[in-house]
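J.: Pasted the sequence and its predicted model underneath.
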Amino acid sequence: MMMTAEVGCIADSFIRLLPLFYEKFHCRKRSDLTSLQMHILESLVQCRENISMTQLSLKMDICKQQLTTLICKLEEKKFVEKKQDEKDRRIIKLIITEKGVEVVKEHWHDICTKLQSLDKDELADLEYAASKMVKIMQKIN
């Protein structure tokens, strides 16, 4: 398949978007968490049920060895707890603690505060663009 100029332009924008997003919205001052650790906590908050290490590693597309190291650090900081599955003791379930939920809430509050610096039209444009991106990205295999 041949890459069109339009597809190349979109790919270039994606490559620039993620680092820009982290630059503008990630702040380590409160919790001393890396962006990947924060992403893990945000993923755990979004899970309806406790998730296993394997499920989270697949969801986040990181190897279990790397995830294990990250979870151990989050556990040391009391953001996450590990619990053996009652039906299958080989499975370790992850539980976000109240402290973990609180740091995610603080992060979202920081993002909202930064977004409030935009004017009404910019906020409307950003909301439209973000919701469209989510909708379209869910269609990509």
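T.: Arrived safely, thanks for sending.
J.: going forward, measure contacts between C-alpha atoms and count neighbours the same way
T.: Fine.
J.: quick one: the longest helix along the chain to chain centroid distance?
T.: Criterion DSSP state H: the longest helix present in the chain is helix 5-25. Relative to its chain's centre, helix 5-25 lies at 17 Å (C-alpha atoms, centre = their mean, to the nearest Å).
J.: dropping in the other structure now:
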Amino acid sequence: MSKVLNAVQHAAMERETRLHPNPSLWHEAQRVEASIVNWNARPHTTLEQAIARCETQIRECEQQATERAAQLETLKAQAADAAQRLTASEWARDAHRNRLDALEACQALSQKVSHAEQELDSLRAQLHQALRHADVTTDNPKETR
């Protein structure tokens, strides 16, 4: 009886294979179905063992999640450090610009002071000349008349 049943099933499979649009896909589906049937037919571990395996997998996943959370915190800290360094760099760049601006202002003031000193020297020379001229005229009052 078993041989007859197998022959009938085999003939039915060949017929379905010929009728199926993608025979290789159909054979793969049949193979997977047979492996599922074989898996279901063999004696399984107890329910408690299956639950224990699942709990182990859950713990492993939780451990991985904890590790990834720690990695995320590390990356956040690194990002914060980088942001602080960037801010410090920007402050240093701004301070450097301010120093350059101050240096330019000092140079401009130095030029103004130099011009003012030249003008002062010129005025002193004019004053000395005027004072000498005044001394000459006071010594010789007749000459001024």
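T.: Thanks, I have the structure now. This one's a predicted model, so the numbers in the text were calculated from it and none came from an experiment.
J.: TM-score of the superposed pair?
T.: The TM-score (TM-score structural alignment, normalised by the length of the first structure) is 0.20; 38 aligned residues with a C-alpha RMSD of 3.6 Å.
J.: sorry, back to before: return the set of buried residues in the longest helix of the first structure.
T.: Buried residues in helix 5-25 of the first structure, counted by 16 or more other C-alpha atoms under 10 Å: Phe25.
J.: for stretch 36-56 of the first structure, same thing?
T.: Residues of stretch 36-56 of the first structure classed as buried by neighbour count (16+ other C-alpha under 10 Å): 37-38, 40-45, 50-54, 56.
J.: Dump the residues you listed into CSV; add distance to Lys83 of the first structure and secondary structure as well.
T.: As requested, the buried residues of stretch 36-56 of the first structure are exported to CSV (distance: C-alpha to C-alpha, whole Å; DSSP: H, G, I helix; E, B strand; the rest coil):
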residue, distance to Lys83 of the first structure, secondary structure
Gln37, 19, helix
Met38, 20, helix
Ile40, 17, helix
Leu41, 16, helix
Glu42, 19, helix
Ser43, 17, helix
Leu44, 14, helix
Val45, 16, helix
Asn50, 9, coil
Ile51, 10, strand
Ser52, 9, strand
Met53, 10, helix
Thr54, 14, helix
Leu56, 14, helix
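J.: ok so, going back, in terms of secondary structure, what does the longest helix of the first structure contact?
T.: Applying 3 or more C-alpha pairs under 8 Å, 6 or more residues apart in numbering; DSSP states H and E, we find helix 5-25 of the first structure packed against helix 98-115.
J.: C-terminal to the helix it packs on, what's the next element?
T.: Remark: after helix 98-115 of the first structure, the chain's next helix or strand is helix 120-137, criterion DSSP states H and E.
J.: Secondary structure element holding the residue nearest the centre of the first structure?
T.: Among the residues of the first structure, the one closest to the centroid is His39, at 3.1 Å (C-alpha atoms, centre = their mean). Per DSSP H and E, His39 of the first structure falls inside helix 35-46.
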